[in-house]
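Participant: What follows is a predicted structure for the sequence shown.
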Amino acid sequence: MVKTQFGYDLKVFRSDNALELCFTDLFASLGIHHFSCVETPQQNAVVERKHQHLLAVARALFFQSRIPERFWGDCVLTATFFINRLPSPLLGGKSPFELLHDHPPDYQSLRVFGSLCFVSTLRAHRDKFSERALPGVFIGYAPGMKGYKIYILKTRSIVVSRDVVFHEEIFPFHTLTNFEAMVDPFPDVSLPNGVSVSIPDPSSQFDHHRVPSRVHDAEIIVENTTLVEPLVDTASVVNSHAEPVVPSPVEPVIESTTEPVVEDEPDTVLTGDTEPIISSDHVSPIGVTSDIAPIVVPAQHLGPIDQPRRSVRVVRKPSYLHNYYCNATSSCSYPIEDYLPPQLSSSYAAFLANLSTSIEPSFYHQAVKVPEWRVAMQDELRAMENLQTWTVVSLPPGKQPIDCKWVYRIKHNSDGTIDRYKARLVAKGFTQVEGIDYTDTFSLVAKMTSFKVLLSFAVVHDWHLLQLDVNNAFLNGSLDEEVYMKLPLGYQTDVQGPDLVCKLQKSIYGLKQASRQWFQTFHAVVLKFGFTQSPSEHSFFIKGSSDDLIALLVYVDDVVLAGKHLASLLNVQNFLKEHFKLKKLGSLKYFLGFEISQNQDGITLCQRHYALQLLEDTGSLGKKPVDLPIIANHKLNMNEGELLPDPQIYRRLIGRLLYLTHTRPDITYDVHLLSQFVSMPRVPHLHAAHHLLSYIKKAPALGLFFSSKSSLQLSCFVDSDYSACPDTRRSITGFCTYLGTNLISWKSKKQHTVSRSSCEAEYRAMATATCELVWLAALLSSFNIDASPVFLYCDNQAAIHLALNQVFHERTKHIKVDCHFVREKLNSGFLKLFHVRSKGQLADIFTKALHSPAFSDFVFKMGLTNVHPSPF
C-alpha cells in the first residue's frame, strides 16, 4: 500500500518474533524484515511507544463511552484514526495525515465515540409502516469508505452508513439497566445432559440491508407433554459475566405440546390454537432471528403439568429506546453536588447541590418536543397578548419586517431547584435599520464595581440582601417607532389577510432600543416611590436615612435590594409588584452568573459555575492544572507565530475570560495581555490562552471574600511596569482598590503614550488610579460615607516626590496637565500618599507575569478564597 498509494519503497519491516508477523517467503524475497531479540522490546522502541499512545487514547474512549469490552478493537481503530489526524508540534504543527496526503484532514466529519445515533434504513427494504431509522451507537469510521460504523442496538449488528443523525451528548451504554449483559450478549450456554442449545453468531447471518420485523423470534420444541420447573437454572444458562437484558424476569412457564412453539411477542408463546402464555426468559435471547436452531428438552427433565396462565407483566421498552429529553440531569458534565465541602451551611449547600448544569435547547424544533418548553412558550405568548405587545396586521407596502427567534433558559429558585422553564421570544434586532426602526439605543446598566461596593457595605452593616426578577421587563416599555415583525413560530391567530405580520407596540427583547425604553419606565416608577438616583451610578438608587437606608441596584431586569430592615425591603417589593410582574427569588445567592454565599464571617463571591462551563466548552476539563496563569518572562508579541486560521475561536475565548475577571483579579493581567492580540491572533497567543485555562482548572471556585469585620477606609495600591509592551514600548498601569480589607476594584491597562522614564510611568498610573478613587468616593457618598482621606500606596520614590512637589525640569515638563490631577487631590486633602516596598506592592500582580512564590503570596494577600474543593 505504501508503494501503491504514496510511491515509496519499503526499506525495512521491523517486528518481534510474533508468528502473525512472520511472512517469511514474502519478506525474504523483498529483503526487508528485521527481527528484535526475544523479550527485548527496547529494540523496537518506536512501535512499543506508539502502542502505549494508542492504548491510552483507546482507554479514554472506552471509559468515556462505557462501551462493552468486546468492542475494544473499535476503540483502538478509532484512536488510530484520531491520532493520525491530530496536529503535532514534532511535525511542525501538521498531522500525519496532512504530511502523507498534502492536504489537511476533514475535521467536520468527526463524531463523539460511543454516542447515540440514528441510522436511516434503506428504502428498498422497508414498507409504509417500517421504521425509517434505527437507534445505534457510533463505534468508528469505516476504512476505505466514507461512512460511519454503527452498532445497531435493536438487531445487535454492525452496519456502515453515511445517513446518520448524531446525538453526541447522549451515551446509551451509560444508561443500560443491565450493562453486564452487553459485555457478551451471546454467551456460551452450558445446560444439563440432554439439553442442547445452538445459538449461531448473528453477524454471520445478518443482512444489514434488512430490518427484522420483531426482535424475539426463537423457536422452542418440547419432547413430552410435561412441564419444566424451572426449565434450566439461571446460573447454568447465563455465565457469570452476563445477565439477561429483559427488564423484569418472571417465573418460566412453557406450554406442553409436541408441536413447535413460536414466540410471537416478547412475553407470549403461541401453540397452535392455545392462548398466549408467558415464556421463559432463558429461552428468549434478544436479537436472535427465527432461523436459529431450536432448544430441545428431553422428557426426564420435565415435571407435572400446570394450567397455562396469562402474562401479567408490564412490557417496558429497553432503556436505549427511551425518550432522551434535552434537559435530562444525567447529561450533567460536572454535578456540583459531588463536590460540596463540609464547611458550607445547610441552606447554601442545598442551593449548590441543585445548581447542576442542564442542557437547554437551542432551536424551536428541539424545544417543541418537550412538554415543559411547550408550556413555557405558550405562557410567553399569552403574556405578550395580555400586555398588548403587538397587533396582527397585513404588511404595509414598502415596509420590511424583522425576524424573531425563541431563546430558552432554566430559572432556579433561591435554593437552586428548578423554578420554571423560561422561553423568551426575541427579535433579531441586528436587521433593524437606523433612522427607520430606531433612533437612540443607549441604556444604563450597573457596573460590577458598584455591585461589589454594595456587597461590602451590606456585609459590614449586616444588611439583608434580596433578589428580584422582573418578568417580561422589556414589554413594559412602549415603542416610539413603527416596527413590524414576522409571526413567531408556534403562534396562531384568527386574523385573516395576506402577508400577516406583528406590528409592535412594546419594546420586546432583541430590539436595539428595547433596554432604553425599559429603563426609562423603571426609572420613573422607582422615583415615584421616593428613591433618589445616585449621580455617580445611574443604575443605583437610594431611599431613606442612615437608620433606615434602602439601596436598589438594577441590571437590565435583575434587581438587588439591600437594607437593614427586612420589612422596609418587603414594602419596596410590594410597590414594584403593583407596577411590574415580579418573580421573588429570595435571598441573594445567584446573580448574573455570580455565586454568593453568606455567613457570620462575610460574603463569598465567585463564578465557579461559569468557570466550569468555560472549561467544558473549550475542551479543557481534561487539562493538567498548572500553578501560574502565564509563564513568567513570556515573549508574546504581535508578529511571532503563524496566524490562526479561524480568529473567531480566540476572540470568543477572550471575551468569556474577560467576564471571568469580575471575580478573578489573579488572571486580570493575563487576560489584558491576551486581549491585545484579538485583531490578529496567532498560534502562541492561543497556546497562552489554553495555559490560562489550565490555571483556572486548578481552582475554578476561587473568588472574592468580603469580611463582615472590615472597616470602610478607602485605599489603593498602584504600580506600573515601565516600557513593558515589546511592540509599542508603552508601560502597563495596574491598581487595586480596597474598602477596608475588601477588594472592590482593580485594573490592568496599557498606558496611552510612551513614558520617558519609570517615574513618569508611575506618575501616569497614579493619575489613572486617582480617577477611580474620586468616582468610588462619590459612590460611597450615596451611603452617607465621607471617604476622605483616601490612602494611595506607591513603590516609586521619584513619582511620590513628583506628586508632592511642583517639580519642573527637563524630564517632567512634557507631562500633560491632566496627570497633575494627582497634585490637586493631594493638596485638597482627598489623597494621602504613602510609600510601600516592592514586596508589599499588591498591584504588582496587575503589571507583569510573576514567578510562583511571589504570585501565590499576592493571591493570598488580596484576600482571594476558595470555598469549594476542586473536582479535579
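Facilitator: Received, thanks.
Participant: going forward, measure contacts between C-alpha atoms and count neighbours the same way
Facilitator: Will do.
Participant: who touches the helix or strand Leu615 falls within?
Facilitator: Using DSSP states H and E, Leu615 maps to helix 608-617. Defining contact as CA atoms under 8 Å, 6 or more residues apart in numbering, one finds that helix 608-617 is touched by 333-334, 593, 595, 621, 656, 660, 693, 696-697, 700-702.
Participant: try 6 Å
Facilitator: Contacts with helix 608-617, where a contact means CA atoms under 6 Å, 6 or more residues apart in numbering, come from 621, 700-701.
Participant: same question, stretch 59-75
Facilitator: Against stretch 59-75 from outside (CA under 6 Å, 6+ apart): 58, 114, 173, 182-183.
Participant: What ranges does the stretch 401-550 of the chain have for its helices?
Facilitator: 448-460, 514-528 (DSSP state H, counting those that start in this stretch).
Participant: ok, residues contacting the biggest helix by length in the chain?
Facilitator: Counting by DSSP state H, the longest helix found in the chain is helix 758-781. Identification of contacts with helix 758-781 by CA under 6 Å, 6+ apart yields 536, 720, 722, 733, 755, 787, 798-799, 819, 822.
Participant: What about the contacts of stretch 59-75, which one has the most neighbours?
Facilitator: The most crowded member of these, judged by other CA atoms under 10 Å, is Gly114 (28 neighbours).
Participant: what about that one, which SS state?
Facilitator: coil (DSSP: H, G, I helix; E, B strand; the rest coil).
Participant: try this one side by side with the last:
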Amino acid sequence: MLSEANLATQLWAESVNTACYTQNRSLIVKRFWRTPYELFRNRKPSIEHLHIFGCVCYILNNKDNLGKFDSKSDDGIFLGYSSIPKTYRVFNKQRQTIEETIHVHFDESGPTFPHPQDNAEINQWADSFFQVPDIPIADPTSQDLPDGFEETPLPPSQITIPPVINATPITQVTPERDQPTSSEDFSQTTVSEPTPTTTNLLPDPSLNEASTLGQVYQPPALRWTKDHPIDQVLGNPSSGVKTRRQYGNICLYVNFISENEPKEIDDALRDPAWVSAMQEELAEFIRNNVCLLVPRPRKHTIIGSKWIFMNKLDEVGTIIRNKARLVAQGYRQEEGIDYDETFAPVARLEAIRLFLAFAAHMNFKVFQMDIKNAFLNGKLNEEVYVAQPPGFVDTWYDTLSTFFLSKGFERGKIDSTSFLKKYPKHILLVQIYVDDIIFGSTNPKLCEKFELLMKTEYKMSMMGELTYFLGLQIKQSEKGIYIKPGKYVLDMLKKFDLTSCTPMKTPMAPPLSLDKDSKGKPVDVTLYRGMIGSQLYLTASRPDIMYSTCLCARYQAEPKESHLTAVKRIFRYLKGTPNLGLWYSKDSGFDLTAYSDSDFAGCKIDRKSTTGGCHLLGGKLVSWTSKKQNYVSTSTSEAEYVAAGICCAQVLWLRNQLQDYDIQLSKIPIYCDDTSAIAIANNPVLHYKTKHIEVRYHFIRDHVMNGDIELHFVPTEYQLADLFTKPQDVTRFNMLISELGMLNPDE
C-alpha cells in the first residue's frame, strides 16, 4: 500500500490500520459466510465511505480567517479512517499535520495516487517526525547496596532531534545488551521523568517555511527503550516476558464453558472447555464398563466413531453446559447383515403439550433432569468392534424402559416414551426424550423419591423446575403454565438481518393467495428454504403462523420474489409479537373438544383444498394442523368431510393417550361449519355421490355410530379452525388467537 501510494515507510501504522479496517468489512469468513464486522456487530457494514489509501483529497479549511478570494480547502493525502464514525485521517500539506475531519472531498477522477515529487513534503515530514533519537549509554558504577543492586547517578544529557521540535532533556541509562537478565544484574538508575511537550509551530520569522510544522506531540523517549528501572518492573524480572498469546491462554481457563460449537475434533482440542467435556465422556465409558480394549481382529469390520459437540441452553439462551458425545458411525453397517430393524422412540410434541396441560389442570410442578451419558449404558446383544466406545439410542431406551418397568412403572399404551406409576390418591408421570426426562406428580414427595431413584442408578444432573425443553420456554405459576418459543424468535430475526424491520399485525393479509408466479423474479433458494425451515420449527409453539408458513413452504422448489415477500411479512409479524405464547390455565377444565375446517380448491396450482384443525383440553390448545389434502375434492362438502376424518384421527389418538392418565372420554365433540359434511358422516348408508371418496376417510362413520365422537354444527364466525385454512383480517385474527388461548404477557 505504501509503495503503491508513493509514501514513506514511517507511515506503516496508518496503512496497517486502513488494511484492518477494510478487511473487517469486506473479507468473508468461510466458516460463517459473514464478515468479521457482521460477526461482531450483528449487522452488515456500509462500504460507501471507503476510499483508496493515499489518494488525493481536499480538506475544508474552517480554522483560518480566510478572505473572499482565499482558497477554502487545503490539499491533502488520504491516510485512513478514524475511530470516530464518518471521520477520516488525512495529511494536510498546508499545515503539515495529520488531521481527523469529516469535511473531505476525494479526487478519484484523475490519477489516483500523487506523483512521488508531490509526496516529498509528507515523506520529509514523516522522516523527521518519526526519527528515533540515539540515547547515550553509560556504564554503571558499582556501589554497595543491601540487595546487590547498583545505583549510578548520572547528569542529564541533551537529546538531539530535528531543529523544529522542542524536547525536554531526558536522562536515560541502558545496560549492555549482552549482559544477563537476572535480577542480580539489574542496575538501579535515576531517571528524570520526561515531560511530553506540544510545540505550536506556526509560521514564525525565526523559522523558514521548510521547517514549519503543525502541532507535534513529542512522545517520551522511554517508549523506545527495552530497559527500564528495576523499581518500575512488575512481577519477577527473571521470569521473562509473557506475550499476549500466553496471557490469552491463561485467561481462557477462567471461562469454564465455551460458547462455540466445534465442528472438527482439532478445533475442540484447542478449547479446554471441550477437552473437559470429552474427558468426562470417556470417564463415563470407564465407569459403566462400556467397552474392552482388545487387539484389532483380522476378520471383523471395524466401525468408526465420531465426536458430536453441542451446547445446552437454558430458557434465556445462556449456555449452561458443553456436551460431547462419542457416537458410532452406523451408516457403515448393512441392514440384515450387521443389524436388524431398529427403533428409537421419541416423544411427539403433542404428547409434551398434553403432559403440560394435565400438569396445569392438576396444579402440580413439572421438573426436569438430564442424563449425562444417555448413549453409554445400552446393552448390545452382538459382538461389535469399534474404534472407540460406541452407543446407540435404541439400546438406551431399552435399558431405561426395562429399569422403569422393574420399579413398578407402567408404559403408555399409545406413547411408548411415557411412563407412569399410580398410587391410591396420587400419580407420578414421566416423559422421556432421548437423554432428557421431565416428570411431575400430584405429591411433591414422590418427585423427590423419583429423583433419588434415578441418581442411584444413573449419573444424573437435576435441573430443577422445568423452564426450557425442546426449544420451548416454560413458565410455571399457581394459575397455570405459559409456553412460548423464548429467545428463538429474536435469534431468527438476527440470523436473517431483519431486526430493524417494521412490525405487522397479522402474518398474512387477506385475500392473499400465492401461486406459482412463473413470470416473477427468482430469489436465492437456499435463503428461502432457510427461512421456511426456521419458521416451521417455530410452529411447534406458535399456531398463529401455521397456515401462512405452510402456504409459503409449498413454493420451496422455485421461489420467486412474491413468495419471499410473503415470508418476510411473517417475520415482520413475529417482530411485533416475540413473546406471544400458549396459556394453560388451571381453572379451565379438561374436556376434549375439536374444530375442523377446510377451504375449497384453495391451491391455485392443483386446485386441492387445505385441511385445518385444532384440539383443546378445557381451553388448552394441545394440537393443531394445517395441511393440503392429498386429492382434489369436487365440492365444499367433500372437502369438509375429508377434513373431519383427519380431525377424528387426531381426536382418537388424544383420547387413547388420556386413558393412561385415568381419564375416560366418549362422545367427543367435533365442531364443523358445513351441515352437508355432518349429514354424510351421520348417514350409515353410502350415497352414490360419496363413492369416489377414499375409503380411509369413511372410518369417521364407524366412530360416530359407536358413540366415540359427535359432529356438531358451528357458525363460521365461531369456527376456531378458520385460522388454519385462510388469511384473516386484524380483528378476526386477534379474536381467534385469543379464543385459542394465546396471549402476550407484555400487553
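Facilitator: Arrived safely. None of the values given here were measured: they were computed from a predicted structure.
Participant: thinking again about what came up before, can you spell out the matching residue range in structure 2 for the longest helix of structure 1?
Facilitator: Counting by TM-score structural alignment, helix 758-781 of structure 1 lines up with residues 636-659 of structure 2.
Participant: follow-up on the earlier one: out of the contacts of helix 608-617 of structure 1, which are inside strands?
Facilitator: Using DSSP state E, no member of those falls in strands.
Participant: thinking again about what came up before, make CSV out of the helices of the stretch 401-550 of structure 1 and add mean neighbour count and distance to Thr847 of structure 1.
Facilitator: What follows is the helices of the stretch 401-550 of structure 1, written out as CSV (neighbours: other CA atoms under 10 Å; distance: least, CA to CA, whole Å):
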stretch, mean neighbour count, distance to Thr847 of structure 1
helix 448-460, 21, 20
helix 514-528, 19, 36
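Participant: Lys825 of structure 1 -> structure 2?
Facilitator: By TM-score structural alignment, Lys825 of structure 1 lines up with His703.
Participant: now the residue nearest to that match when sequence neighbours are not counted: how far from Ile700 of structure 2?
Facilitator: Leaving aside its chain neighbours, His703 of structure 2 sits nearest to Ile709 (6.1 Å; criterion: CA to CA, 6 or more residues apart in numbering). Noted for Ile709 of structure 2: a distance of 8 Å to Ile700 of structure 2, by CA to CA, to the nearest Å.
Participant: Give me the number of neighbouring residues for the residue nearest to Phe27 of structure 1 when sequence neighbours are not counted.
Facilitator: Spatial nearest neighbour of Phe27 of structure 1, excluding adjacent residues (CA to CA, 6+ apart): His33 at 5.7 Å. Residues lying near His33 of structure 1 (other CA under 10 Å) number 18.
Participant: ok, now Asn119 of structure 2?
Facilitator: Residues lying near Asn119 of structure 2 (other CA under 10 Å) number 20.
Participant: just to revisit the earlier point, which one of the contacts of stretch 59-75 of structure 1 is nearest to Glu98 of structure 1?
Facilitator: Glu98 of structure 1 lies nearest to Ala58 out of the contacts of stretch 59-75 of structure 1, by CA to CA, at 22.1 Å.
Participant: mind checking which helix or strand that closest one is in?
Facilitator: Going by DSSP H and E, Ala58 of structure 1 is in helix 45-65.
Participant: Give me the distance between that helix and the centre of its chain.
Facilitator: Put simply, helix 45-65 of structure 1 sits 27 Å off its chain's centre (CA atoms, centre = their mean, to the nearest Å).
Participant: For it, buried residues please.
Facilitator: In terms of neighbour count (16 or more other CA atoms under 10 Å), helix 45-65 of structure 1 has its buried residues at 54-55, 57-59, 61-62, 64-65.
Participant: and after that helix, which helix or strand comes next?
Facilitator: helix 72-83.
Participant: what angle do that following helix and helix 45-65 make?
Facilitator: 110 degrees (axes from the mean of the first three to the mean of the last three CA atoms, to 10 degrees).
Participant: where does the spatially most central residue of structure 1 sit relative to Leu686 of structure 1, distance-wise?
Facilitator: Closest residue to the average C-alpha location of structure 1: Gln613 at 3.6 Å, with CA atoms, centre = their mean. As judged by CA to CA, Gln613 of structure 1 and Leu686 of structure 1 stand 19 Å apart.
Participant: Now do the strands for the stretch 51-200 of structure 2: every range, in order, please.
Facilitator: Residue ranges of the strands in the stretch 51-200 of structure 2, as given by DSSP state E, counting those that start in this stretch, are 56-60, 73-81, 88-92, 97-101, 104-106, 150-152, 187-189, 198-199.
Participant: who wins for proximity to Lys519 of structure 2 among those strands?
Facilitator: Lys519 of structure 2 lies closest to strand 104-106 among the strands of the stretch 51-200 of structure 2, at 43.3 Å (CA to CA).
Participant: Residue range in structure 1 corresponding to the closest one, please.
Facilitator: Going by TM-score structural alignment, strand 104-106 of structure 2 lines up with nothing in structure 1.
Participant: same for that strand, what does it pack against?
Facilitator: strand 56-60 (3 or more CA pairs under 6 Å, 6 or more residues apart in numbering; DSSP states H and E).
Participant: where along the stretch 601-747 of structure 2 do the strands fall?
Facilitator: 610-617, 620-628, 668-672, 709-713, 742-743.
Participant: what's the most buried one of the ones you listed?
Facilitator: strand 610-617 (a mean of 26; mean count of other CA atoms under 10 Å).
Participant: Let me see the residues that make contact with it.
Facilitator: Strand 610-617 of structure 2 is contacted by residues 590-599, 622-629, 643, 721, 724-725 when judged by CA under 6 Å, 6+ apart.
Participant: how much does that strand stray from structure 1?
Facilitator: Compared with structure 1 after the fit, strand 610-617 of structure 2 shows a mean deviation of 0.6 Å (mean CA distance after the TM-score superposition for structure 1).
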